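*Asks:* I need the structure of the sequence given here:
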Amino acid sequence: MNSNGTHDASTDAISRADRNGNWSEAPVVGIKEIAQLAGVSPATVSNALNGRPNVGQATKEKILTICKEHDYHPNIAGRHLKTGRSKTILFTFSDFDRSFYLEVIHGIHDYADAHDYDLLICTGRVCEKYMHPTMTSGCIALDGKLSSELLERKASPDYPIVVLDRILQNPSIKSILVNNYDPMYALVDSLVKKGFTRFSFLGGIENTADNRERYQAFLDALEANGIGFSRDGYIAGNWHESSGIRAAQILLLTESRPEVLVCANDNMAMGAIQTFNANGLTVGRDISVTGFDNNAIAEYNGITTIDIPDYERGYLAAQALVGNIEGDINKEIFRITAKLIERRSVAPGRL
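*Replies:* Okay, the predicted model is just below:
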């Protein structure tokens, strides 16, 4: 306790209070104290904690036991400042409402953890300050709100980036993308072969690569089957369930309702299905609806969709990033295969 009746921490003790509000002094243990207790030099402690091979197994175990007993944790931030490098992967995203992000994060985490990397998850403008080699080792970006200009400015041989939603012509940026085109083409082609001829398309955010590819595949499949499509049949959405609700409300007011509403993702498809059902239509009989992603919502509600292996996407992204961080440079664009999953939200056929 100091002269004014308050408690503070000194260089060799920390003031702590127990449940009854009584204060006691607990010594602060640093690397020098650990070295003294272990009977070795501070450099040996540092080498042991960093897993270097020049420390015997018995000595290493003794040091780790002492660290655990005294609740000592090395100053990671200080080590980063000293070496100029971190061993942390940054993942940036912006949309909390889309559940597939959890699967992507799971995949990134599992690879990072297995290779002794930490994972820092970040959203919003604050991400920029962590995109530096003294803060993180590299970045995986799945964030439509993050500008391509920023990503290209931050990427360098010392700071590789993997993007999951665009292609950038930068030698320090690798793209891992879903093959949206082929499975969407297969989906629409299968619908035509079932006898459907009247379609509407509910798109996501229009300037995204995913939406452009999915819509183009939709158009090309119809054209290949001799079915025309007017832009009036396109409804702009934003990937969220609310835009599926609005789309269905619009279609319920039209005189010539489509037989099939093709949605650019599952969330929007779910919003449309709920609205159709609430207004007396049976989805899968009176109107068909499809999605894209194959999230848990789609599986539970029987939505015909495209399955994207999101866990694997995250795992592969982390694998590519760690490889680039550690010098095994691979800049080639990688496309992930997705597949059609047919369920009850599509009628058996009109033929």
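*Asks:* make it CA atoms for all contacts and neighbour counts henceforth
*Replies:* Noted.
*Asks:* separation between Leu142 and Asp113?
*Replies:* 20 Å (Cα to Cα, to the nearest Å).
*Asks:* Looking at those two, which is more packed in?
*Replies:* Leu142 (19 against 11; other Cα atoms under 10 Å).
*Asks:* Please verify my assumption that the more buried one contacts Ile167.
*Replies:* No - at 11.9 Å, Leu142 does not count as touching Ile167 under the criterion of Cα atoms under 8 Å.
*Asks:* what's the helix or strand harbouring Leu222 in contact with?
*Replies:* Leu222 is part of helix 209-224 when elements are defined by DSSP states H and E. Residues outside helix 209-224 that contact it (Cα atoms under 8 Å, 6 or more residues apart in numbering): 165-166, 180-182, 184-186, 188-189, 192, 201, 203-206, 228-229, 264.
*Asks:* Also this sequence, please, to line up against the first:
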Amino acid sequence: MSRAAVGIRDVARRAEVSPATVSRVLNDDPNVGEQYRRRVLEAVTALDYRPNRLARNLRMQRSATIGVVVSDIENPHFSETVRAVEDLAYQRGYRVLVCNTDESPGKQRAYLGQLTDERVLGVILSPSDPGGAEITEMIDAGIPVVAYDREVEDPRADVVIADNVRAAWAATQLLIDAGHRDIAYVGGRREVETGAERLDGFELTMRAAGLVPRSADGDFKVDRARTAVGALLAEPDRPTALVVGNNLMTIGALGAIRDHAIRVPDDIALVGIDDPFWAEFVDPPLTTVAQPIRRMAADAMELLLDRVAGTRTEPRRIVHDFELRRRVSCGTAARD
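*Replies:* Down below sits the predicted model:
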């Protein structure tokens, strides 16, 4: 490869780091780890790379942009989060760059690399891959990360999450207290923190009541949940109540219930985890446990801006409670 043809991405590929890390090393950033610095410099020497000084100087100015990386922008939980963060950022004079990973570690890796190249001030991240090396590289490069909704493995990141185990407990206990004994949980993606914790909360609550937990995999998606709930309803001993693990799966569950001409709550009770805006407008209105999305977004912004301003160096972890919003679908609230 000729010298003229060698670019920063060639160096990054040989050093097995992101292009952003190469840039940090070439700019003598003291926050880059020694292992990464050594690999980059070795690759520079091997490839005889000569950086474009003019382009580098143009990139030296840090943008007034905050990155927001979510795992599924179609999920109302994340679209509402993005709206809340954007509102708060605009009030402070910052721009927001939104990236959607579709639960893909590869897309997360690519987007975090691009955000680092853009020299964003910081990133609010709902991780698809909590242990991704690109998260560590971003923090090494001096860009703060706030893990939102799910934690990351790098202990230097700030964290804003909700208590998923207690949310599932509240939803399940409400149905047990109403007299239900055959309750099924519709969940998904057990490898994801929220999926695993909500399933754990359901199973712990059922066992504590001396009941056998029953679950179906809805994969956090509408169609998969519709299929999974349809299979539950086709069984001769179908459950008398459902706890559904997120709002997209609740849509699928309602579709399956309609497919089987079953009435809520007369034939089957339902409680959803997450409270999308439409929950109170469907018939019957849905009983849910809701995350305080606006408060969580505000906390994430404050933690991020603290880091940007350099007023705090130690990581913080904030855990929010869900709120039970009792409407009609659980069968324990009378119609108005």
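*Asks:* just to revisit the earlier point, what residues of the helix holding Leu222 of structure 1 count as buried?
*Replies:* 209-215, 217-222 (16 or more other Cα atoms under 10 Å).
*Asks:* One more: stretch 222-242 of structure 2?
*Replies:* 222-230, 232-233, 239-242.
*Asks:* which residues in structure 1 does that stretch match up with?
*Replies:* Stretch 222-242 of structure 2 lines up with residues 241-261 of structure 1 when matched by TM-score structural alignment.
*Asks:* And the contacts of the matching stretch?
*Replies:* Contacts of stretch 241-261 of structure 1 (Cα under 8 Å, 6+ apart): 196-202, 235, 237, 267-276, 286-290, 346.
*Asks:* at 7 Å what do you get?
*Replies:* 196, 198-201, 235, 237, 267-272, 275-276, 287-290 (Cα atoms under 7 Å, 6 or more residues apart in numbering).
*Asks:* Spatially nearest residue to Ala347 of structure 1 (excluding sequence neighbours)?
*Replies:* Gly284 (4.4 Å; Cα to Cα, 6 or more residues apart in numbering).
*Asks:* now do Ile139 of structure 2
*Replies:* Val145 (6.7 Å).
*Asks:* for the equivalent of Ile176 of structure 1 over in structure 2, helix, strand, or coil?
*Replies:* Under the alignment by TM-score structural alignment, Ile176 of structure 1 pairs with Val160 in structure 2. Classification of Val160 of structure 2 using DSSP: H, G, I helix; E, B strand; the rest coil returns strand.
*Asks:* For Val160 of structure 2, give its distance to Arg325 of structure 2.
*Replies:* 22 Å.
*Asks:* So for those two, which sits in the more crowded spot?
*Replies:* Between Val160 of structure 2 and Arg325, Val160 has the larger neighbour count (other Cα under 10 Å), namely 24 against 17.
*Asks:* The match of Ile176 of structure 1 and Asp149 touch, don't they?
*Replies:* Yes - between Val160 of structure 2 and Asp149 there is a contact under Cα atoms under 7 Å: 6.3 Å.
*Asks:* so which strand or helix has Leu187 of structure 1?
*Replies:* Here Leu187 of structure 1 is assigned to helix 181-193, by DSSP H and E.
*Asks:* now the contacts of helix 209-224 of structure 1: which count as buried?
*Replies:* Buried among the contacts of helix 209-224 of structure 1 (16+ other Cα under 10 Å): 165-166, 180-182, 184-186, 188-189, 192, 201, 203-205, 229, 264.
*Asks:* my guess is Gly284 of structure 1 meets Gly349, correct?
*Replies:* No - using Cα under 7 Å, Gly284 of structure 1 makes no contact with Gly349, being 9.7 Å away.
*Asks:* Neighbour count for the two, which is higher?
*Replies:* Neighbour count, other Cα under 10 Å: between Gly284 of structure 1 and Gly349, Gly284 has more, with 22 against 15.
*Asks:* In contact with the aligned partner of the more buried one in structure 2: list those residues for me.
*Replies:* Matched by TM-score structural alignment, Gly284 of structure 1 corresponds to Pro265 in structure 2. Residues near Pro265 of structure 2 by Cα under 7 Å, 6+ apart: Ser329, Cys330, Gly331.
*Asks:* Surely Pro265 of structure 2 is in a strand?
*Replies:* No - assessed with three-state DSSP, Pro265 of structure 2 is coil; it does not lie in a strand.
*Asks:* those helices in structure 1, which residues are they?
*Replies:* For structure 1, the helices defined by DSSP state H occupy 31-38, 42-49, 57-69, 76-83, 100-114, 127-130, 148-154, 181-193, 209-224, 241-253, 266-278, 296-301, 310-325.
*Asks:* Redo the ones you listed as JSON lines? Include distance to Lys331 of structure 1.
*Replies:* Shown next, in JSON lines, are these (distance: least, Cα to Cα, whole Å):
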{"stretch": "helix 31-38", "distance to Lys331 of structure 1": "41"}
{"stretch": "helix 42-49", "distance to Lys331 of structure 1": "34"}
{"stretch": "helix 57-69", "distance to Lys331 of structure 1": "39"}
{"stretch": "helix 76-83", "distance to Lys331 of structure 1": "26"}
{"stretch": "helix 100-114", "distance to Lys331 of structure 1": "19"}
{"stretch": "helix 127-130", "distance to Lys331 of structure 1": "22"}
{"stretch": "helix 148-154", "distance to Lys331 of structure 1": "14"}
{"stretch": "helix 181-193", "distance to Lys331 of structure 1": "22"}
{"stretch": "helix 209-224", "distance to Lys331 of structure 1": "19"}
{"stretch": "helix 241-253", "distance to Lys331 of structure 1": "36"}
{"stretch": "helix 266-278", "distance to Lys331 of structure 1": "31"}
{"stretch": "helix 296-301", "distance to Lys331 of structure 1": "33"}
{"stretch": "helix 310-325", "distance to Lys331 of structure 1": "9"}
